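1. Can you look at this prediction? I've put the sequence above it.
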Amino acid sequence: MQKVILFKTRRFGDSRGWFAETYNLARFAEAGVTEAFVQDNHSCSRPVGTLRGIHFQTPPHAQAKLVRCIRGRILDVAVDLRRGSPTYGRWVSAELSAENGDQLFVPVGFGHAFLTLEPDTEVVYKVTSLYAPSHDGGIRWSDPDIAVDWPLPATGPALSDKDAVLPLLKNFDSPFDYDGTPLTLETA
């Protein structure tokens, strides 16, 4: 079952600060996440309004992601790209921040993107397949058929050259199959 899940992080604090468990195999399995993570990634985005995505990897190197913000704040977005899904092209989002410690699980079959809401934002994420450049894909962040409601700064987004010219959803032949679970944002 492919579900986008927002994991609420429990923090235990005292006068020194706090402690949090960011990954627990049993807790994640109880929520339906049984994938094995094989690579960790870390990005730093200097300007507010840095937009990364909408990214994915195609089979056989498709990736599920577990995303968290360790400095600053982001709007994290998952887009349903599973052919035959009644929620194809729809999106859900969550604000992830260093302060709230929340994490978003984005399963295989979903595009992933985020927009930084504070300067010098750092994002870390685990993935279930190693990076495979020949299977790297994406959909344009501004696709009108997806219509993500990005809270952009007046200057617009800071984009990579690649992200600025990604194809539109209408030109995408999805390799991802619908598994019977429509897009929802669950909390665990």
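-> Here it is on my side, so go on.
2. can we go C-alpha only for contacts and neighbour counts from here?
-> Will do.
3. Need the residue closest to the centroid of this protein.
-> Closest residue to the average C-alpha location of the chain: residue 112 at 3.9 Å, with Cα atoms, centre = their mean.
4. Show the contacting residues for that one.
-> Contacts here follow Cα atoms under 8 Å, 6 or more residues apart in numbering; on that basis residue 112 touches 53, 54, 55, 56, 76, 77, 78, 79, 106.
5. okay, now residue 74: neighbour count?
-> Using other Cα atoms under 10 Å, the number of residues around residue 74 comes to 27.
6. typo on my end, it should be residue 16
-> 6.
7. what comes up buried for the lengthiest helix in the chain?
-> Counting by DSSP state H, the longest helix found in the chain is helix 25-30. By neighbour count with 16 or more other Cα atoms under 10 Å, helix 25-30 contains the buried residues residue 28.
8. which residues sit against that helix?
-> Applying Cα under 8 Å, 6+ apart, the external contacts of helix 25-30 come out as residue 34.
9. and the next element down the chain from it?
-> Heading C-terminal from helix 25-30, the first helix or strand you meet, by DSSP states H and E, is strand 39-45.
10. Which elements pack onto that next one?
-> strand 121-127 (3 or more Cα pairs under 8 Å, 6 or more residues apart in numbering; DSSP states H and E).
11. before we move on, the earlier item: which secondary structure element contains the residue nearest to the centre of the chain?
-> Secondary structure from DSSP H and E places residue 112 in strand 110-116.
12. now that strand and strand 121-127, what's the angle there?
-> With axes from the mean of the first three to the mean of the last three Cα atoms, to 10 degrees defining the directions, strand 110-116 sits at 160 degrees from strand 121-127.
13. okay, pairing it with this:
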Amino acid sequence: MSCLPPVGLTLLRTPRLGDARGWFMETYSEIWAEAAGVRVRFVQDNQSFSAAEGTIRGLHYQRPPHPQAKLVRCVRGSIMDYAVDVRRGSPTYGRHVAVRLTADGGEQLFVPVGFAHGFITLEPDVEVAYKVSDVYAPDCDGGLVWNDPQIGIDWPLPPSGAVLSDRDRALPALADFHSPFEYDGRPMELLPPL
């Protein structure tokens, strides 16, 4: 019997080279990504802007035949980023991990296929950029409601409350979700930063 490694929810940090002008960093390299366990081909880059603090985007996934793994980073401001295990049969089904991503820190979170993903902005005027492993396919787009008590995310809401799209407010709860993702035998584990 072979022991599979934990599923690759991976927090990545790449060095910044600074001088009097500012800094430079390599945001993605197939070589260091593969060395960190990120072994997917990215085919599309996306970027979002959120004007208000407390903006929630998620919890989203894209089902087969166009499932998406994501490499997420905050390019302006800061977010709390969440990944929820939605792999049928997983011992951690419905559980989540949370990581703070900041433009100043340059952290990136790799979210594999089989996880719903979402984030909340921790300040105004936040931009998030992410790579995905398959193209956007509207017929495969799906999600779970952000405040599902079964998932139990403790969102750091500002006093003004959450800012959500009408679509995200109407997403189903985990109890009403029939996952298209199967557990592959790899447990969910957030790997330590590099």
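-> The structure has been received and is ready for your questions. Source: prediction; values computed, not measured.
14. which of the contacts of residue 112 of the first structure count as buried?
-> 53, 54, 55, 56, 76, 77, 78, 79, 106.
15. nearest to residue 157 of the first structure, of the residues you listed?
-> residue 53 (11.4 Å; Cα to Cα).
16. Can you name the residues that contact the equivalent of the closest one over in the second structure?
-> Alignment note (TM-score structural alignment): residue 53 of the first structure maps to residue 58 of the second structure. Residues near residue 58 of the second structure by Cα under 8 Å, 6+ apart: 116, 117, 118, 119, 143, 144, 145, 146, 168.
17. at 6 Å instead, please
-> By Cα atoms under 6 Å, 6 or more residues apart in numbering, the contact list for residue 58 of the second structure reads 117, 118.
18. Figure out the helix or strand that it lives in.
-> Assigned by DSSP H and E, residue 58 of the second structure belongs to strand 56-62.
19. after that strand, next one along is what?
-> strand 70-76.
20. average distance between that following strand and the first structure?
-> In the superposition with the first structure, the average deviation recorded for strand 70-76 of the second structure is 0.4 Å (mean Cα distance after the TM-score superposition for the first structure).
21. If I take that strand and strand 56-62, what angle do their directions form?
-> Angle of strand 70-76 of the second structure versus strand 56-62, following the same axes, to 10 degrees, is 160 degrees.
22. against the first structure, where does strand 70-76 of the second structure fall?
-> Going by TM-score structural alignment: strand 70-76 of the second structure matches residues 65-71.
23. Then stretch 12-29 of the second structure?
-> So stretch 12-29 of the second structure sits over residues 7-24 in the first structure, by TM-score structural alignment.
24. What's the end-to-end length of that stretch?
-> Across its full length, stretch 7-24 of the first structure reaches 11 Å end to end, with Cα to Cα, to the nearest Å as the criterion.
25. Report the buried residues of that stretch.
-> Here stretch 7-24 of the first structure shows residue 7 as buried, counting by 16+ other Cα under 10 Å.
26. just how off-centre is that stretch within its chain?
-> 22 Å (Cα atoms, centre = their mean, to the nearest Å).
27. From residue 103 of the first structure, how far out is residue 42 of the first structure?
-> Distance from residue 42 of the first structure to residue 103 of the first structure, counting by Cα to Cα: 14 Å.
28. With residue 18 of the first structure instead?
-> Separation of residue 18 of the first structure from residue 103 of the first structure (Cα to Cα): 17 Å.
29. again with residue 138 of the first structure
-> For residue 138 of the first structure, the distance to residue 103 of the first structure (Cα to Cα) stands at 22 Å.
30. what number of residues lie near residue 90 of the first structure?
-> 19.
31. do residue 3 of the first structure as well
-> Look at residue 3 of the first structure: counted by other Cα under 10 Å, it has 20 neighbours.
32. Then residue 46 of the second structure?
-> Residue 46 of the second structure, neighbours per other Cα under 10 Å, totals 12.
33. Likewise for the one 3 residues further on?
-> Using other Cα under 10 Å as the criterion, residue 49 of the second structure is surrounded by 15 other residues.
34. And it? What does it align with in the first structure?
-> By TM-score structural alignment, residue 49 of the second structure lines up with residue 44 in the first structure.
35. got it, and residue 141 of the second structure?
-> Aligned partner of residue 141 of the second structure by TM-score structural alignment: residue 136.
36. which other residues reach stretch 55-74 of the first structure?
-> Against stretch 55-74 of the first structure from outside (Cα under 6 Å, 6+ apart): 95-98, 103-108, 111-112, 115-118, 121-129, 135-138.
37. try it again with 7 Å
-> The contact list for stretch 55-74 of the first structure, computed with Cα atoms under 7 Å, 6 or more residues apart in numbering, reads 95-98, 101-108, 111-129, 132, 135-139, 175.
38. got it, and stretch 172-183 of the first structure?
-> Outside stretch 172-183 of the first structure, the residues that touch it by Cα under 7 Å, 6+ apart are 1-3, 58, 80-87, 109.
39. now that we're looking at the residue lying closest to residue 141 of the first structure once chain neighbours are set aside, which residues does it contact?
-> Spatial nearest neighbour of residue 141 of the first structure, excluding adjacent residues (Cα to Cα, 6 or more residues apart in numbering): residue 54 at 5.6 Å. Residues near residue 54 of the first structure by Cα under 7 Å, 6+ apart: 111, 112, 113, 138, 139, 140, 141.
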